[in-house]
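Here is a sequence together with a model predicted from it:
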Amino acid sequence: MADQTADEAGPDAGGRLTRLTRRMVDWFYPPQCLACGSPVERAPSLCAKCWPQLRRITAPMCPILGLPFEYDLGPGALSAEAIAEPPDFDWARAAVIYNEVAQQLVSRLKYADHHELAPFMAGLMADAARDRVNSDTLFVPVPLHRRRQWHRRFNQSALLARWLARHFSAQMETGLVFRKRATRQQVGLSANQRAENVRAAFEVDPQKAVQLAGRQVILVDDVLTTGSTAGAISRVLGKAGMGEIGVLTFARVVTGGGNDIY
């Protein structure tokens, strides 16, 4: 009897073949926890130890900065940080609090080329901003300077933005804003040093700004610390005529919420 093709064998043959292939891959490459690398039943996922430590940010929170409140302060209540120093962007949201597990995920994506983390992280980010995305949204990754991107070979923010755009069937725009001068890494800098470091570091492509004027922009990055980078980009986007400007990150630093930024 001749061998059957997948189509001839019936509608479920392709599914059986896919499941068999997946089992073979799992046999040779056992699925691992995305954060710590320990064995898990199914990929992509976190192990039983890491998952409970990933602290999702949910309501109640500051509607401007997205900082979590310990209890509900009532409609429109702002955080002390948003009142004392209103940001240059309209709102910020993050999926999780920056702690040890979040740091492991960010580091493995950013420095160890674990690109398989991007759809997992972007999925959590999508949940955090689901009520903010509309048909006009542009996902714009925080740009790297060309020398740093050449050295790192990829921009982790662009990976996250690409998966977010795919998730929402929205547009990603990498050419709208660029970093016109190299800056020091923000790691280890104070809030004032961070702000000075990115001052006048970004520029908007004037032609794209005309084409995209008035559109909602959601800046995408891995971690929000002081907001100085997001603020610097938001200022040039606002001057260029863009509409509402939001910031969406995988993690954000919260005082008392976990580790200091690495």
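In hand now; what should we look at?

contacts, neighbours, all on C-alpha from now
OK.

how close does residue 228 get to residue 149?
20 Å (CA to CA, to the nearest Å).

So which of those two has more stuff around it?
residue 228 (22 against 13; other CA atoms under 10 Å).

Surely the more buried one is in contact with residue 202?
No: judged on CA atoms under 8 Å, residue 228 makes no contact with residue 202 at a distance of 12.0 Å.

Now for those two: what residues contact both?
With CA atoms under 8 Å, 6 or more residues apart in numbering applied, the contact sets of residue 228 and residue 202 do not overlap.

Mind jotting down where the helices sit in the protein?
13-28, 80-84, 100-111, 117-128, 146-152, 156-168, 191-197, 206-212, 228-239 (DSSP state H).

out of these, nearest to residue 56?
helix 117-128 (8.5 Å; CA to CA).

tell me the contacts of residue 70?
Counting by CA under 8 Å, 6+ apart, residue 70 has contacts residue 60.

how close does it sit to residue 81?
15 Å.

Then residue 94?
16 Å.

One more: residue 112?
Residue 112 is 34 Å from residue 81, by CA to CA.

cool, and residue 103?
Taking CA to CA, one finds residue 103 at 23 Å from residue 81.

neighbour-wise, which of these two wins?
residue 103 (21 against 13).

List the residues that contact residue 173.
Applying CA under 8 Å, 6+ apart, the residues near residue 173 are 138-141.

what's the burial count for residue 255?
11.

What of residue 112?
Residues lying near residue 112 (other CA under 10 Å) number 10.

Kindly report the same for residue 165.
Residue 165 has 19 nearby residues by other CA under 10 Å.

okay, pairing it with this:
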Amino acid sequence: MPVRFARLVIDALLPPLCLSCGSEVAEPGSLCPQCWSAMVFLGDPACTCCGLPFELDAGDGVVCGQCARQTPRYGRARAVLRYDDASKALILRLKHADRLEGVEAFARWMARAGGAMLAEADLLVAVPLHRWRLFARRYNQAALLANAIGRMAKVAVEPGMLVRTRRTPPQGHLGHDARARNVAGAFKVAERLLPRLDGRRVVLVDDVMTSGATVDECARVLLRAGAASVDVLTLGRVVREG
């Protein structure tokens, strides 16, 4: 009863707001009906490897054209939302605007989307920021998500396992091959944590997967350092037409 009363008092003074548009909602960490209906949640049917959604169910084990042409280093990638105009505002509030109240809700969504891989995982690892970018932003959104998912899924977390060794230029204007060149050699495993990685099944956590170049390079580094397998779990992913 005291907890419920305290919640009523807090909601009266600071009513919960939609994680996307900021309008009042009934529950903290939720979206208003209009924003919820605008989100495109991803799921099956999808590429068995990268999770790219398919319009039609082509059966089990089918991969997309990109994965058929060049198999990623990671085993599976799954995401919650299509990264588009509707979800972009939601994710950028987390990434750049110090709006961290959505972390728990996002982590719950991600834990559901990645349930199969999390059930098999030994370790969660966050895609790192370069130290100067981390200093400017003050937090790594991928690490916050990994920590929250780890608590929910009861999987160990090592957000500092990967280190970004150089500050890569922005990739927004780059194509797939240019992105791959941009991040090549940009990550390493923290030497003090190498024993924690040996033989572990890793789930790599990030906020958005665009071309997949960053998570693929991270997977390469983790596998080379001794991980048994690497899967990828993100909040959003870009879905290119055609």
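All right, it came through fine. Only a predicted model underlies this, so the values are computations on that prediction, with no experimental measurement involved.

now what about the TM-score between them?
With the length set by TM-score structural alignment, normalised by the length of the second structure, the two chains reach a TM-score of 0.95; 242 aligned residues with a CA RMSD of 1.5 Å.

about what we covered before: tell me which of the contacts of residue 173 of the first structure is nearest to residue 124 of the first structure?
Nearest to residue 124 of the first structure among the contacts of residue 173 of the first structure, with distances taken as CA to CA, is residue 139, at 15.5 Å.

Return the residue of the second structure aligned against the closest one.
Superposed on the second structure with TM-score structural alignment, residue 139 of the first structure falls opposite residue 124.

which residues does its match contact?
Residue 124 of the second structure neighbours (CA under 8 Å, 6+ apart): 146, 150, 155-159, 202-205.

export the residues you listed to CSV and tack on distance to residue 107 of the second structure?
Listed next are those as CSV, based on distance: CA to CA, whole Å:
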residue, distance to residue 107 of the second structure
146, 8
150, 9
155, 13
156, 15
157, 13
158, 16
159, 15
202, 17
203, 14
204, 13
205, 10
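
List just the nearest of those to residue 72 of the second structure.
residue 204 (13.6 Å).

didn't the closest one look like it was pressed against residue 227?
No: judged on CA under 8 Å, residue 204 of the second structure makes no contact with residue 227 at a distance of 11.3 Å.

quick one: which of the contacts of residue 173 of the first structure is most hemmed in?
residue 141 (29 neighbours).

out of the contacts of residue 124 of the second structure, which is most surrounded?
residue 146 (32 neighbours).

Distance check, the equivalent of that residue over in the first structure against residue 218 of the first structure.
Residue pairing (TM-score structural alignment): residue 146 of the second structure is matched to residue 161 of the first structure. Distance, residue 161 of the first structure to residue 218 of the first structure, using CA to CA: 9 Å.

now residue 78 of the first structure
Distance from residue 78 of the first structure to residue 218 of the first structure, by CA to CA: 21 Å.

ok, residue 228 of the second structure - contacts?
198-202.

between the residues you listed, which is nearest residue 166 of the second structure?
Nearest member of these to residue 166 of the second structure, counting by CA to CA, is residue 202, at 23.1 Å.

Who are the contact partners of that closest one?
121-125, 227-231.

ok, and those residues in the first structure?
Retained in the first structure (both residues aligned by TM-score structural alignment, their matches' CA atoms under 8 Å) from the contacts of residue 202 of the second structure: 122-125, 227-231.

TSV for these, including distance to residue 218 of the second structure?
TSV is the format used below for these (distance: CA to CA, whole Å):
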residue	distance to residue 218 of the second structure
122	17
123	14
124	13
125	10
227	11
228	14
229	12
230	9
231	11
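
which one is whatever residue of the second structure lines up with residue 105 of the first structure nearest to, not counting chain neighbours?
Taking TM-score structural alignment, the alignment pairs residue 105 of the first structure with residue 90 from the second structure. Nearest residue to residue 90 of the second structure, sequence neighbours excluded (CA to CA, 6 or more residues apart in numbering): residue 20, at 4.7 Å.

ok, that neighbour touching residue 31?
Yes: between residue 20 of the second structure and residue 31 there is a contact at 6.6 Å, judged by CA under 8 Å.

Looking at the two, which is more packed in?
More neighbours surround residue 31 than the other of residue 20 of the second structure and residue 31, with 25 against 22 (other CA under 10 Å).

hang on, the earlier thing: what do residue 161 and residue 218 of the first structure both touch?
139-140.

what does residue 135 of the second structure align to in the first structure?
Looks like residue 135 of the second structure aligns to residue 150 there (TM-score structural alignment).

Distance check, that match against residue 144 of the first structure.
9 Å.

Settle it for me: which of those two has more neighbours?
Between residue 150 of the first structure and residue 144, counting by other CA under 10 Å, residue 144 is the more crowded of the two (21 against 11).

How about the more buried one: what's its closest non-neighbour residue?
residue 179 is the one closest to residue 144 of the first structure (CA to CA, 6+ apart), at 6.3 Å.
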